[in-house]
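J.: Fold the following, please.
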Amino acid sequence: MCAGGFDMKLIEIIHCLAPLNPDAKNDQAIDIIPGAPRVDNRLVSRGDIFICIEGFSSDGHKYAFDAVSRGAALVIGRQELDISIPYIKVSDTRKAAALIAKLYYGNPSGELTMIGITGTNGKTTTSLVIYQALCGLGVKAGWIGTLGYYLEGTLHKTLHTTPDIFELNDILSQMRAAGITNVVMEVSSHAIALDRIYGLEFDYCLFSNLSREHLDFHKTMEEYAETKYSFLEKYARLGATAVVNSDDAFGRIIIDRLAGTQCLSVGQNAADYLLHQVSLKPESSSFVLRVNGKDRAFLSKLIGGFNVANLALACATLIELGYSMEQTAIVIAEIDPVKGRFERVPNNRGIGVFVDYAHSPDAIENILKSCKEITHNRLLCLIGAGGNRDKGKRPLMLQSALHNCDAVIISDDNPRDEDPRRIISDMLVGTDLWFPWWIIRDRKKAIEAILRLAQPGDIVVICGKGHENYQEIEGVRHSFDDYQVALHYLNSVKSSDDLTQLVLPVDEMTLKLLGEERAEYPDFGYNEPKCFVKISTDSRAISSGSLFFAIKGERFDGNNYIDSVIADRSNMAIGSIDKAEIGYYYHSDPLLLMAKICRKYLQLFSAYKVALTGSTGKSSTKEYLAAVLGAKAKTLKTLSNENNLIGLCQTILRIKPDDLYAVFELGTNHFGEIRQLCEICQPDSSMIINIGPSHLEFLINEDGVFEEKRAIFDRSLQYRLYPADDPRFAVYGSSGLSIGFSEQADYRISRAQIDEDSTDFYVNQYKFRIAGTVPHNVTNAAFAIATALCLGFDPIVIQKGLDSIVQLPKRMEIIKLGSGVLIADCYNANPVSMQKAIEYWRALSPDKPHKAILGDMLELGDNSDSYHQMIGAMLSEQSFEDLITVGTLSRYYRPECLLAYRHYDEVSLLPTGFDLVDYCKDSIVLVKSSHGIHLDKLLITLGERN
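T.: All right, here's what the predicted structure looks like:
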């Protein structure tokens, strides 16, 4: 007897091969075969049997003579071979190997109760549940499957889901020797097709489900399905009990085709084992099985609808094995979740994190649908596709994920011999560029990023690898474990994250996809992933791991600083000049590419986005709105003058996962800019505060301003808010909500009352208060209030937000300087805002001297002279003590009746020693102009003096 097997007589071998039409030659030369059967000629030693297997990459017949030279006593093949030792020609050498293994090991499966389960998904979970249940019932059981095999409670590793026929018979022989009586086994379609289970004797054959998988091997779904069916048909016709999931479409076909056999159905509709009253909770699942009219409730620690189907299949099998429903229910309740199958990663962050083996479209859909049944906020998913496997399923996997969750991270997953970039390109076929997916090829960084993105109440599912503890690249298995990576990050100190870095790093592949590069990646070969954690347009602020966008401006050209940026090889520069350098990427419009990256980046976050524009009051309204929304939850807002394309990008890049609201101020001075900005920030609601004569240099007139601004409404929005007092907005009467003093306003402002340092007013039936006494800020605040009311805010919360704003810097900012008052409004200016500022200035403390420092109103186009003359005419009707003008067109402000008049072309030309504090003494002083006149320079020393 050889190790693990028995000495075989040649006549016994020929007899066992009878189903394969054996034709023996030179069979008189030997009687006893003392060695072991082999399919690898390199393992042959004296006395062994060599079986010539025709594989996918090599043919064993080519190595028959080498096996003879190594001492083989017998060769078995399918082709004619002229060799000197005994040779048996058969019709199928794979089946021959199975029959020889069965003979060599003494047919161990015939002495065991064999339970085999096949199907696309659920094999591991169902088989392990049955195995653990049998052990819990006191049965000596074994298990063989994806993870390896359990022998006497110890897990041993194997290469395949179903081991090759020799290894399989050896394992079964060991189990028999250990006194095991029942063996539960996963049966893969590869094992069925390649005869790895040929000759085994199954007593129970189970079917879980069928969906697209392994079409790199089976070529068609029909072939794949028939392979699965052949397993059940063979053994059911031989007397085995078939247990089939009748909720699966192909399962119902199997049941129909196996009519007349012992085939039992398990499912939610007219089944032998009727599944009903399913209840899914975050920590458990429960259901009722009805068998022969009798109901029994089951409770399990396994969660998810797909696991209920697996559990029902397992319970039905246990009952068919002779255990009562009561026994089965008790033991099922004690079984722990299977490793790598919807396995929860513990954490104290309030996030449901699960690792799962799902790597087919159907498996991904099933697990995500099960997650939807658990109470949650957002559902996030990480997926990848394996190399050297069915390419056709790759785009379907991504589509399954996108259809069933809120955001998807795409990462590398066992690329094997293929180029991972090609795999991801395959996944993206047919998927819209602007769906919420994001590539981070580096799997560790991808896991960390998706966990960083998640917030309390969210669910994260990391799909693909499950129990695997390796990443296979070009034939080498590198140590990697999704569960351990996630656990380590979740247990790390949360504050250790660098808040200056992007939440989601930008992968080089994402950059090039958005750059519309039609890259043709090679089929094979590994390319190291490269991603970037920061984005910058300022070469002076570049740190390692950054993307630098070389923007060409009026004063500086970012292309001049590319070399210094890419001197650090961890950086990449995007410029618009021809340059052949490592780390440089050409794009005709780097700013546009940066904007596209920001648009895609923003899609992955959950913040409710509000965009606003208008001719005056944008920044004030933005501040009110951000304060009000911020009273309820963390809110991102546009800073300072970030209301152009570069500024919008800078705002977006500051977003954090816990920002529940985002307020974007959008400015414009050219046609098409508002539309472009909206394409980038994709608002959920939008508002236009007012329309006035601003930026007329390119927008021509107020009608042009209206047409440009209204582009903010030209998209699917939850709310459109507009000024009730402007008849141009009547076209939005049925699709928007109006705010203003008009009695017809949806949100009517009324009963405004100015006190010493605050203003009270009503919006509909609710009373509010804002700091300050600037009348037009009531309207600005009302837009913020209306937005919050639309979103269901309590008026008390709204007032809390309004209370947090005392003054807005440089926007009608009231600064008390001893006995004087300074009104600083030098952020922006147009005829409407200038008129309102002058009216407020004159009405404030009318008994005191009034002085003004006024500058140009810029970007008013061909009518600039007229608009400045209009302000001059207004000033001529006012009573005041002094006027200083700065700029070019501000000369027109000079009222004819005013003698004390001084004009300066630039603010720097004011007299040396001019002191704004002294100028304000005992006076009410207005400082106002467009930002480009730089009157804000006069305010710099105020902090030092006060």
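J.: make it CA atoms for all contacts and neighbour counts henceforth
T.: Will do.
J.: and the nearest residue to Leu451 once chain neighbours are set aside, what element?
T.: The shortest distance from Leu451 to any non-neighbouring residue, by C-alpha to C-alpha, 6 or more residues apart in numbering, is to Val460 (7.2 Å). Applying DSSP states H and E as the criterion places Val460 in strand 459-463.
J.: What's the first helix or strand after that strand?
T.: Immediately after strand 459-463, counting by DSSP H and E, sits strand 470-473.
J.: Which helix or strand contains the most centrally placed residue in the chain?
T.: The centroid of the chain falls nearest to Val408 when counting by C-alpha atoms, centre = their mean (2.6 Å). Assessed by DSSP H and E, Val408 sits inside strand 407-410.
J.: for that strand, packing partners?
T.: If you count contacts as 3 or more C-alpha pairs under 8 Å, 6 or more residues apart in numbering; DSSP states H and E, strand 407-410 packs onto strand 379-383, strand 437-439, helix 443-453.
J.: want to throw those into CSV with mean neighbour count and distance to Cys315?
T.: Listed next are the helices and strands packed on strand 407-410 as CSV, based on neighbours: other C-alpha atoms under 10 Å; distance: least, C-alpha to C-alpha, whole Å:
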stretch, mean neighbour count, distance to Cys315
strand 379-383, 24, 30
strand 437-439, 25, 39
helix 443-453, 20, 35
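J.: how about those in CSV, adding distance to Leu10?
T.: Converted to CSV, the helices and strands packed on strand 407-410 look like this (distance: least, C-alpha to C-alpha, whole Å):
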stretch, distance to Leu10
strand 379-383, 53
strand 437-439, 60
helix 443-453, 54
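J.: Among those, which comes closest to Tyr585?
T.: strand 437-439 (18.2 Å; C-alpha to C-alpha).
J.: Here is a second sequence; please produce its structure as well for comparison:
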Amino acid sequence: MKLQNLIKGCNQSLPDSFSQIEIEGICHDSRNCGKNYLFVAIEGSKNDGHEFIDAAIDKGAIAVIHQKSLKNNHNNLPFIKVEDTRRALSAISNTFYGNPSSKLRVIGVTGTNGKTSTTYFLKDILEKTGRKSGVIGTLGAKFMDLSIDLHNTTPESLELQFILRKMADMGAEYVVMEVSSHGIDMGRVDDIEFRGGIFTNLTQDHLDYHITMEDYYKVKKRFLDKPMTYKIINLEGGYGQRMYSEINKTSSKMIGFGRANGEVIISNIKHKNGLIEFKLSFDQKEFSFQTGLIGDFNIYNLTGAILAGIEEGVDILEIEKAVKSLKGVPGRMEKVPVDSNYSIVIDYAHTPDGLENVLTALKEGCEGRLITLFGCGGDRDKGKRPIMGKIAGQLSDYCIVTSDNPRWEDPDSIIDDIIPGIDSTDVEYIRITNRKDAIQNGIDMLMENDIFLIAGKGHEIWQSIKGVDYPFDEKKIVLDYLGKEIPDH
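T.: Sure, this is the predicted structure:
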């Protein structure tokens, strides 16, 4: 693609001598640059792409986008200065891959908790009713036999546009994707055309990045202010109601749902024979749903997915059938197949609200003790640590406080931050820094009818310590310790 055509979304012009340069690829990591590539220098939290411009050129880059003032020592190459290279990368990537979101029906799900579950529920509803659907998020990018592991819930715009192009070329009709606050704030979704948006909730998380809940809210609102055909908002909680009242409603159909108010009312929640039954009322009609998923919080995730399915023209009776056969999401209230008189559950809960939801759901059906193993991630919001300690102490019969992903922090210091919260309760607990040892200790404690919750990492199969990701598959650790085989998937 000609350089001038590629940067047209950046409102920049080039001298004739540069405008016709043929660009064969784009990179923002100098290690990934190739011959005739355009390098976009992004300033990150740890590395600054401006320091790797020479390395990118050595690898074959023939043009550079930058936002800092530089001395151009490569006068034979175009150096193009923009106000924000991240947003420029989004526009350039979209152009390079031919605006793939315009060829798809992209539905974005944002919120603190429930994004992954909601995306998978909606993907399954669409697929079970004959609509080819891909998914992008915490568990990676998946469509048919395409499976791409992702470092971020919402990948960088270059990778995201590549994935959308790939899915479109493979015949996808829909892509349901998680939209993280980091992804929004860093401009990764700026140039994606979203058909619909779903807001799950907003609770404390990521305050290491956003600093305040108000700033966190405003970032989420920025996504939901984008033009869309419909916007679906969970009204349970103050932030949902505020979001519903404040977001841009121009040319968008607004659908709020909750137990007490909204266009859609959730009612008649019943637990029966290991199933949850509930009703949704809208347009003066009432519809019944039944699911084998665990936890009332999943009713809200399901409702968002159901309503999006309805907006996409799926017959309500087909949705009822699809919901009844839905299976859980990996690492979300996932029972490890131990075939014992106790239960071991793995869940991704790593926020105060998420942990409270999971523990409340498990406690309801627990005939023995509820034993909770948890920690908190390093280099992340420190304010939530004692809060999670208190929640775990209040809702558990016994706690094991351990490491999560300590990253660059001292794991014992993280546990020290958790302890004041757990000490404010009467629960008995132990601290074991090594997470594998902690898991094995918890298994050794189990008696008949106990439930052992291993919280915080869910689907993750690694543990991040001092910049190194070590293999850490909790399901495998449990089954190996019990001498049981890992089942085929």
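J.: sorry, back to before: quick one: the strand holding Val460 of the first structure to the second structure mean distance?
T.: Taken over the aligned residues, the distance from strand 459-463 of the first structure to the second structure averages 1.4 Å (mean C-alpha distance after the TM-score superposition for the first structure).
J.: Stretch 563-570 of the first structure corresponds to what range in the second structure?
T.: Per TM-score structural alignment, stretch 563-570 of the first structure has no counterpart in the second structure.
J.: Count the residues that sit near the counterpart of Val336 of the second structure in the first structure.
T.: In the first structure, the residue paired with Val336 of the second structure is Val345, using TM-score structural alignment. When neighbours are counted by other C-alpha atoms under 10 Å, Val345 of the first structure registers 18.
J.: Quick check: buried residues in stretch 747-764 of the first structure?
T.: 747-750, 752, 754, 759-763 (16 or more other C-alpha atoms under 10 Å).
J.: Most widely separated two among those?
T.: Maximum distance among these (C-alpha to C-alpha): 20.1 Å, for Tyr747 and Ile754.
J.: Residue in the second structure paired with Arg257 of the first structure?
T.: Arg257 of the first structure maps onto Glu246 in the second structure, by TM-score structural alignment.
J.: picking up where we left off before, nearest to Arg394 of the first structure, of the helices and strands packed on strand 407-410 of the first structure?
T.: strand 379-383 (10.3 Å).
J.: what's the closest one packed up against?
T.: So strand 379-383 of the first structure, by 3+ C-alpha pairs under 8 Å, 6+ apart, packs with helix 394-404, strand 407-410, helix 443-453, strand 459-463.
J.: Next, the aligned partner of Glu51 of the second structure in the first structure: secondary structure please.
T.: Here Glu51 of the second structure is matched to Lys62 in the first structure, going by TM-score structural alignment. What DSSP: H, G, I helix; E, B strand; the rest coil gives for Lys62 of the first structure is helix.
J.: From Gly55 of the first structure, how far out is Lys62 of the first structure?
T.: Here Lys62 of the first structure is placed at a distance of 11 Å from Gly55 of the first structure (C-alpha to C-alpha, to the nearest Å).
J.: Which neighbours do those two have in common?
T.: Counting by C-alpha atoms under 8 Å, 6 or more residues apart in numbering, Lys62 of the first structure and Gly55 have no contacts in common.
J.: which of these two has more neighbours?
T.: Lys62 (14 against 10).
J.: residue contacts, that one?
T.: With C-alpha under 8 Å, 6+ apart, Lys62 of the first structure has no contacts at all.
J.: Map Glu83 of the second structure across to the first structure for me.
T.: So Glu83 of the second structure corresponds to Ser91, using TM-score structural alignment.
J.: can I assume that match sits in a strand?
T.: No: counting by three-state DSSP, one finds Ser91 of the first structure to be coil, located in no strand.
J.: count of residues packed around it?
T.: Ser91 of the first structure, neighbours per other C-alpha under 10 Å, totals 16.
J.: That one and Pro108 of the first structure: what is the separation?
T.: 25 Å.
J.: Not counting residues beside it along the chain, what's closest to the counterpart of Gly354 of the second structure in the first structure?
T.: Under the alignment by TM-score structural alignment, Gly354 of the second structure pairs with Ala363 in the first structure. What sits nearest to Ala363 of the first structure in space, not counting adjacent residues and going by C-alpha to C-alpha, 6+ apart, is Asn121, at 6.3 Å.
J.: Aligned counterpart of Lys363 of the second structure in the first structure, please.
T.: By TM-score structural alignment, Lys363 of the second structure lines up with Lys372.
J.: Not counting sequence-adjacent ones, nearest residue to that match?
T.: Counting by C-alpha to C-alpha, 6+ apart, the residue nearest Lys372 of the first structure is Leu379, at 7.6 Å.
J.: before we move on, what about Asn347 of the first structure?
T.: Per C-alpha to C-alpha, 6+ apart, closest to Asn347 of the first structure is Leu490, 6.0 Å.
J.: Also Thr433 of the second structure?
T.: Spatial nearest neighbour of Thr433 of the second structure, excluding adjacent residues (C-alpha to C-alpha, 6+ apart): Thr402 at 4.7 Å.
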